[in-house]
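[1] would you be able to build a 3D model of this:
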Amino acid sequence: MDVAEFDKFADEYHNLHQENIRITGENPEYFAEYKIRDLSRVEQIVGGEVKNILDFGTGVGSSIPFLAQYFPGTSLFGTDVSENSLTIARKRFPGLGEFSLFDG
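    A predicted model of the protein is given here:
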């Protein structure tokens, strides 16, 4: 899928994702959170202080609030190939992270 295709789906991503996982009985936020929660458990086992987190392929930023919750005080950075997705992420989560376009 090229960048233009990602941009086409940015506005509807959440609804499409919700429809695709409907059979599980869970919402998209559930899946976004459980991945971050598991990551925080690994960080607790390994130890050390996490200062920066890059959410590569952040899309509309669904992981950002959970990264902020489970890794308080950490600088968050989201990058994606879809400018439309990043625009949505910035609107959804102002002040939680920095979002930038990945041109790769």
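[2] only C-alpha atoms for contact and neighbour calcs from this point on.
    Noted.
[3] which helix in this structure runs the most residues?
    When every helix of the chain is counted residue by residue (DSSP state H), the longest turns out to be helix 28-46.
[4] so what does it touch, helix or strand wise?
    helix 13-20, helix 64-70 (3 or more C-alpha pairs under 8 Å, 6 or more residues apart in numbering; DSSP states H and E).
[5] the structure of the following sequence is requested for comparison with the preceding one:
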Amino acid sequence: MSKKQPVEKINFDEYADVYVKVMEEDLKFFGEENSYFAEYKVKILKEMLDEKPVNLLEYGCGIGRNIRFFKTYFPDSNIEGCDISDKSLKIAREENPEIKFSLINDDFINSNVNKYDVIFISCVFHHIAP
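    Modelled structure (predicted):
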């Protein structure tokens, strides 16, 4: 029986300022404009949904790279983002001042049960210990 490898805890505040550069390097195979990856995920979500969501949450929004595409593809939805990184949320707020961003903690989770029609999660689960 194989032994489970521990998931390394990452301090995402340390990456907030360089996240765009890291993503540009990791996604350079998409071409110079790597926002294609962010837009494509949101586009797939729109195609999958039968109804337009009233309240949409991006769980693990980081610096908010997907948010502009949520605003484009879901213009009538109330869009919010949440993350565990204060520093990433600060950047997300600067880029999207009209969007509500929240820090993920027990209060956020407990006070938002059943609030959202759609919760979008991408590139998050591999950071969570099983």
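[6] so which of the helices and strands packed on helix 28-46 of the first structure gets nearest residue 83 of the first structure?
    Each of those was checked against residue 83 of the first structure via C-alpha to C-alpha, and the shortest separation belongs to helix 13-20, namely 13.6 Å.
[7] tilt between the closest one and helix 28-46?
    Between the axes of helix 13-20 of the first structure and helix 28-46, defined by axes from the mean of the first three to the mean of the last three C-alpha atoms, to 10 degrees, the angle is 90 degrees.
[8] hmm, back to that, buried sites along the longest helix of the first structure?
    Neighbour counts over helix 28-46 of the first structure (16 or more other C-alpha atoms under 10 Å) mark 28, 32, 33, 36, 37, 40 as buried.
[9] cool, and stretch 89-104 of the first structure?
    Residues of stretch 89-104 of the first structure classed as buried: 89, 90, 96, 97, 98, 99, 100, 101 (neighbour count, 16+ other C-alpha under 10 Å).
[10] what residue is smack in the middle of the second structure?
    By C-alpha atoms, centre = their mean, the mean C-alpha position of the second structure lies nearest to residue 61, the distance being 2.3 Å.
[11] so what corresponds to that one in the first structure?
    Following TM-score structural alignment, the counterpart assigned to residue 61 of the second structure within the first structure is residue 58.
[12] what does residue 29 of the second structure give?
    With TM-score structural alignment as the criterion, residue 29 of the second structure matches residue 23.
[13] which residue ranges of the second structure form strands?
    Applying DSSP state E to the second structure gives strands spanning 55-59, 78-83, 100-103, 118-120.
[14] so the second one corresponds to what in the first structure?
    Under the alignment (TM-score structural alignment), strand 78-83 of the second structure falls on residues 75-80 in the first structure.
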